[in-house]
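**Student:** Have a look at this prediction, sequence included:
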Amino acid sequence: MNQNNRIFDGLGRVMNEAAGVADGVRREVETVVKSQAQRIVNDMDLVKREDFDALREMVQVQGEEIDALRKEIAALRGAKVAE
């Protein structure tokens, strides 16, 4: 009976060590994958979302200003034709 307990204790230790090694390997793989993904994203030269949103808002405001100026020019040209 004592022999069986030692075998099971040894087997339990081996399994615990294997689980620890597997967890370490998993963390290492995650780190490598994240690093590679970050490198790929950086190489793609992507724009940040905040920069995109700010630029989109500026373009929208400028578009509205251009429309207003076009209307003003059209009104001034209409006034010249009437004279």
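**Tutor:** Yep, it's here. Numbering: from 1, shown residues only.
**Student:** drop to CA atoms for contacts and neighbour counts, all remaining ones
**Tutor:** OK.
**Student:** Okay, strands next: where are they in the protein?
**Tutor:** Under the criterion DSSP state E, the chain carries no strands.
**Student:** remind me, longest helix of this structure?
**Tutor:** As assigned by DSSP state H, the longest helix anywhere in the chain is helix 2-43.
**Student:** what's the spacing between that helix and its chain's center?
**Tutor:** Per CA atoms, centre = their mean, to the nearest Å, the displacement of helix 2-43 from the mean C-alpha position of its chain is 28 Å.
**Student:** distance of residue 18 from residue 11?
**Tutor:** Going from residue 18 to residue 11 by CA to CA, to the nearest Å gives 10 Å.
**Student:** same thing with residue 32?
**Tutor:** Taking CA to CA as the criterion, residue 32 is separated from residue 11 by 31 Å.
**Student:** same question, residue 41
**Tutor:** When CA to CA is applied, the distance between residue 41 and residue 11 equals 45 Å.
**Student:** The structure to be compared is supplied as follows:
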Amino acid sequence: MQTENRLFDDLAKMLNGAAGTIAGMGREAEGSARSRAREWIGGLDFVGRDEFEAVKAMAAAARDEADTLRARLDALEARTATTGTAADAAMGAAA
């Protein structure tokens, strides 16, 4: 046997409405927090992905060029060292 108790019905409706309102407030607060975070991050001086990748590629190319120049310098120094030694020996023999 079910009894009709309007007090419990009204209480259930009120709690249901309050739960919906609280859920809506939570969604609104989350949206507001996301919006403020986007504004804050947008104000900072961050680099975009495209710019980062471009600089990264340029740095790799510069590193490769530096390695090539280092190899050329080492070869020139080695050649100069052997030429200098031969010239020193020739001067020593002439003296």
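**Tutor:** Structure received. Fair warning: this is a prediction, and the values are worked out from it, not measured in the lab.
**Student:** top helix in the second structure by residue count?
**Tutor:** In terms of residue count, the longest helix belonging to the second structure (DSSP H) is helix 49-94.
**Student:** I'd like to know which elements it is packed against.
**Tutor:** Using 3 or more CA pairs under 8 Å, 6 or more residues apart in numbering; DSSP states H and E as the contact test, no helix or strand touches helix 49-94 of the second structure.
**Student:** gap between that helix and the chain center?
**Tutor:** For helix 49-94 of the second structure, the distance from its own C-alpha centre to the chain's C-alpha centre is 33 Å (CA atoms, centre = their mean).
**Student:** How about stretch 33-53 of the first structure?
**Tutor:** That offset, for stretch 33-53 of the first structure, works out to 6 Å (CA atoms, centre = their mean).
**Student:** mind checking the end-to-end distance for that stretch?
**Tutor:** 29 Å.
**Student:** Pull out the buried positions in that stretch.
**Tutor:** For stretch 33-53 of the first structure, a neighbour-count test (16 or more other CA atoms under 10 Å) marks nothing as buried.
**Student:** what's the mean deviation for stretch 61-75 of the first structure versus the second structure?
**Tutor:** Taken against the second structure, stretch 61-75 of the first structure registers an average deviation of 2.0 Å after superposition, with mean CA distance after the TM-score superposition for the first structure.
**Student:** Which position in the first structure pairs with residue 69 of the second structure?
**Tutor:** Structural alignment (TM-score structural alignment) places residue 69 of the second structure against residue 69 in the first structure.
**Student:** For that match, give its distance to residue 50 of the first structure.
**Tutor:** Using CA to CA, one obtains 29 Å as the distance from residue 69 of the first structure to residue 50 of the first structure.
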